[in-house]
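*Asks:* give me a model of this one.
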Amino acid sequence: MSTEAPTETAQTERAPLRESHAKRWRGPGWGFMIKLALMALVNAFGILTAISAWRAESWVVLSVVVLLVVVVDIVYFGKRALPMKYLLPGLIFLLIFQVFIFGYTAYIAFTNYGTGHIGSQEQAVEAALIQGERRVDDSPTYPLSVVQRGDELGFAIATDDGEVLVGSAIEPLSEASGADLSSTGAPGEVPGWTVIPRATVLTDSVLQAQINDLRVPVSDDANDGSVRTRDGSSGAIYESTLVWDADAQAITDTTSGTVYAATDDGSFVAEDGTALPTGWYVNVGFANFLTLFTDSALAGTLGSVTIWTFAFAILSVGLSFAIGLGLAMVYNDPRVKGRRILRALFILPYAFPAFMAALLFRGMFNAEFGIINDLFLFGAHINWLGDPWLTRAAVIFVNVWLSYPYWFLVCTGALQSLPGDTLEAAEIDGANRWQRFRSIVLPLLLVSTAPLLIASFAVAFNNFTVIYTFNNGGPAIPGAPYALGSTDILVSAIYDVSGVSGGASDYGLASALSIVAFIVVGIISALSFRQTRKLEEYQ
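*Replies:* Below is the predicted model:
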């Protein structure tokens, strides 16, 4: 075996290999830099969200956010799990916008969250004490200045002995060392705070509202009262006539001696049954679900609403499908002249916004000046929007007018895809048009349109826009709770119960009704999809 050194030719041949190896790594590319920037934004957002959850002591949200950030970093900075890089965004959005919303709705359904039961017990106590506030009889009037520190507002007052005290809603009054008084006797300079000029206080309406609502505690004990101002230049001590005893879990009215004890359902109730208007939300178990089925007034009304909801959904989908299919069959015939123009005219309602159409039809069905009575019924006075059955017929008409173009388009495409030889063979065998439609055309159409019919049923079942915009669910059902109306469907009934439109709200009961409606639609959809499998034999 030769041990001679490599020749010059061999060294020359190997040199380019070493050079290409040196050029192999050129640093991170633009793709990596873009990914790094996006991941930095994701991590920054996650950290900020985690800090907010930690401050709010929302440990569930904190745990989920931290877990998501860790999973995202592992997936996108790792070299494995390539499919997960594409699936993870969709899964996260599904978790946030579907699973979380459904889970939170289910959580609220088991609470008494609503009017009078919004916050925690601590917040309920604070609200009760504020509602019972009265100015202390012997309280002097203090020269006052409105001060600000960042976004935090506060009061600085000058006592009779020239001492300056300053505080905010979260910090009781304390001595402000080094503060100076102005010529008016109110504090002019307060170390650590910015004194808001009197002119700004008088001209800024938003600031005035904040000042009127501001209460600066005199001490750490809420029962000692707080400083308030009416004009932004002078203040006095206000003390609540209600006294909170944390050990006894009771609020005492010092003027009457009535004691309001905390109850398990989140209220302060006296022995005579009277209760304070403020309470807190607590877990009530299945109480909301039991109310839906055991409260005679509510259960009876919701029963009629449920029946009407099914009728509205079935008739809306059935009629619009029948009309769309009929028009599609007519204008699919090559003997019809100008089919393209006519098809374009028939699908115009599909391009019209639903809420705008409902508003226009509301005016057209008006009994006094509506075009329906004046032109089409020769001036007859028909109360379309006041009679329950007429209003139901009108709202079904509006929904069919809006939805039949969709089925016209779907059925037109489905008809054009039918096998011509099958229809021709049936015609040769002597089948008439009705027999061909019933035995061939309709079953083949349902193969492709049945899933769409189920989806349309779910949409009509929850069609809040048309119901609310057309007549706000009216006319009202006499004696019905929560101002429910004759054309209210379950989704609009949930809206009324929630109190979003005004009045008393019961989010717990509304959430329970939402869960029931979700289960009903889910069961119907599952059974319908199961039945559509039988249509596959026609393919």
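*Asks:* hey, let's count contacts and neighbours off CA atoms from now on
*Replies:* Noted.
*Asks:* not counting sequence-adjacent ones, nearest residue to residue 175?
*Replies:* Here the nearest residue to residue 175 in space, its sequence neighbours aside, is residue 165; by C-alpha to C-alpha, 6 or more residues apart in numbering that works out to 4.5 Å.
*Asks:* meant to ask about residue 370, not that
*Replies:* Using C-alpha to C-alpha, 6+ apart and skipping the chain neighbours, the partner closest in space to residue 370 is residue 364 (4.2 Å).
*Asks:* returning to what we had before: how many other residues sit next to the residue nearest to residue 175?
*Replies:* Counted with other C-alpha atoms under 10 Å, residues neighbouring residue 165 total 21.
*Asks:* does it belong to a helix or a strand, and which?
*Replies:* If you go by DSSP states H and E, residue 165 is part of strand 164-168.
*Asks:* sequence B follows; please return its structure for comparison with A:
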Amino acid sequence: MNATLSPADRETAVSKAQATYSSGPLPWIIKIAVLGILDAFLVLGAITAVGASAWWILAAIVVLLVLLNGIYLPPNRFLPAKYLFPGLVFLSIFSIGVILYTVYISFTNYGDGHNSSKSDAISAIQANNTARVPDSPTYTSAVALKDGKLELLVVDPATKQVKAAPDGGVLAPVEGVQVTSIGGIKEAPGYQVLSFSDITQRSKEIGAFKAKMDEDPNSGFIRTTTGTRAFEYKSTLSYDQAKDTFTDAKGTVYSDSGKGSFVSADGQRIEPGWKVGVGFENFTRAFTNPDIRGPFLKVTAWTFAFAFLSVATTFALGLFLAIMFNEPRMRGQKVYRVAMILPYAFPGFLSALVWAGLFNQEFGFINEVLLSGARIPWLTDPVWAKVSVLLVNLWLGFPYMFLVATGALQSIPDDVLEAARMDGASPWQTFRQIKLPLLMVPLAPLLISSFAFNFNNFVLIFLLTNGGPQFQGTSLTAGHTDLLISMVFKVAGFAGGNHDYGLASAFSIIIFFLIGGISYLAFRQTKTLENLN
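*Replies:* As a prediction, the model looks like this:
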């Protein structure tokens, strides 16, 4: 900024800044209060990062703290940074940070069965593979709330001592508990003992509750289904910490496969696993695994075809209508133009839902009324479903092209068109050799952006066909009208089914490079058009 300001302007800016900071103590008080609140949140985040051993998050918070206070505390320095800093922070968190995290996930096996650390997986394996210990004593128990979380209270039948633990925690003694004459737990300080009706309402959560007897991973658990009686359970898989293996009751040994799971010698796997880095495996699966490659290539081909045909059809119709309604001798131009942009005025998601009803094979308006009771499978047949998607996108997209083409047509000088008529050019020659080249200069970037938009037109596909009809003979959740972006949505498990965030992230990166490469080539062609013009 200093390089672009004259000395007089720079002196004026500095004097205004000094006047602002010398206008009284109130601005300083407000600034210090706001900085104090922000610093408190950042310090809290730093403490949490230390507890979770997230050192890179801690480093980012420390850098943010230093920059925040270093920029905003000095009153007369770093004036440009005071305005740029908030935008840069949000850009780093919500754009750059998300991109980097997606890249990181694409090189992992993150997904169903592999969504936590190895220690969590070991605990879950032991907790999920349990059986009641034969002839184990019955524990009198109660379920209570402490700080809003469920805890299990049990009476040791041998010592009559009351112990409590949260789900997955270790039982610890509790003092001051009131026990009834028949040995039941009546009241405990700091706990809200649940009634029978409360236990019934939360029976599923209580049935999955497990309290460890001690820190030994091979020790048993205390579980209850009624809330008043608990029993001892023990894992059917024994974990050897020294060898890092599990052994079941039959003597089968499960070892760390190095790919985030315990696997036996004959290939049997114990669930769940844990998240590990897998290198380029997700990218390799996308192109080499037949179960994934086939649907992926079909979806990719349809995505390109859909984006190209959508741009071509909407541009052709929009340009045709713009030329037709740009005729000065036509009466009622404004009325016609308003009618043309009505589809653009309605929300796209609402229009997609309306069209889904119109295309209904049994009761839709198109089959029942327009086609006199025909039974065309608009949304259930692979070919007709693609036709339906293109027709609806044409309806939604041509008004935009109509608007921009109308504006571009009106910007062409009349003397250029008059000169063409004087030279004896036909209307088609005038359009092909004069109007269209002049139109392509301002419209080419819009066509490129429209191609990129339709390449990722998730809303239309999701609401109209949900990507269906589905591919047969593959485990990949994808259909004939899925675009790459909607397939990624399904692979990630957001539409139900299995979650495979690693593969979905790999697909996202592939989409990024596809769109980036196409946009680069298209903008180079646009530059050529500008030079020719």
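*Asks:* in structure 2, point out the residues matching the strand holding residue 165 of structure 1.
*Replies:* Using TM-score structural alignment, strand 164-168 of structure 1 lines up with residues 162-166 of structure 2.
*Asks:* now do the contacts for the residue nearest to residue 175 of structure 1.
*Replies:* 156-159, 173-176 (C-alpha atoms under 8 Å, 6 or more residues apart in numbering).
*Asks:* how big's the offset between the match of strand 164-168 of structure 1 and structure 1?
*Replies:* Its matched residues in structure 1 lie on average 2.2 Å from stretch 162-166 of structure 2 after superposition (mean C-alpha distance after the TM-score superposition for structure 1).
*Asks:* how far out from the middle of the chain is that stretch?
*Replies:* In terms of C-alpha atoms, centre = their mean, to the nearest Å, the gap separating the centre of stretch 162-166 of structure 2 from the centre of its chain is 39 Å.
*Asks:* and the contacts of residue 165 of structure 1, which is closest to residue 479 of structure 1?
*Replies:* Checking the contacts of residue 165 of structure 1 against residue 479 of structure 1 with C-alpha to C-alpha, the nearest one is residue 173 at 52.2 Å.
*Asks:* rewinding a little: for the residue mapped onto the residue nearest to residue 370 of structure 1 from structure 2, what are its contacts?
*Replies:* Using TM-score structural alignment, the equivalent of residue 364 of structure 1 in structure 2 is residue 358. When contacts are counted by C-alpha under 8 Å, 6+ apart, residue 358 of structure 2 touches 364-366.
*Asks:* rerun that using 10 Å as the cut-off
*Replies:* 352, 364-368, 378 (C-alpha atoms under 10 Å, 6 or more residues apart in numbering).
*Asks:* what's the spacing between it and residue 371 of structure 2?
*Replies:* According to C-alpha to C-alpha, to the nearest Å, residue 358 of structure 2 stands 12 Å off from residue 371 of structure 2.
*Asks:* what is in contact with these two at once?
*Replies:* The overlap between the contact sets of residue 358 of structure 2 and residue 371 (C-alpha under 10 Å, 6+ apart) consists of residue 365.
*Asks:* residue 54 of structure 1 -> structure 2?
*Replies:* Under the alignment (TM-score structural alignment), residue 54 of structure 1 maps onto residue 50.
*Asks:* buried residues, the longest helix anywhere in structure 2. List them.
*Replies:* The helix of greatest length in structure 2, counted in residues with DSSP state H as the criterion, is given as helix 290-324. Of the residues in helix 290-324 of structure 2, those buried by neighbour count under the rule 16 or more other C-alpha atoms under 10 Å are 292-296, 298-300, 302-304, 306-311, 313-315, 317-323.
*Asks:* read off where the very next helix or strand once past that helix ends up in structure 1.
*Replies:* Using DSSP H and E, the helix or strand that follows helix 290-324 of structure 2 in sequence is helix 333-340. Under TM-score structural alignment, the match for helix 333-340 of structure 2 in structure 1 covers residues 339-346.
*Asks:* likewise stretch 437-446 of structure 2?
*Replies:* Under the criterion TM-score structural alignment, stretch 437-446 of structure 2 matches residues 443-452.
*Asks:* check stretch 466-486 of structure 2 too.
*Replies:* Alignment note (TM-score structural alignment): stretch 466-486 of structure 2 is matched to residues 472-492 of structure 1.
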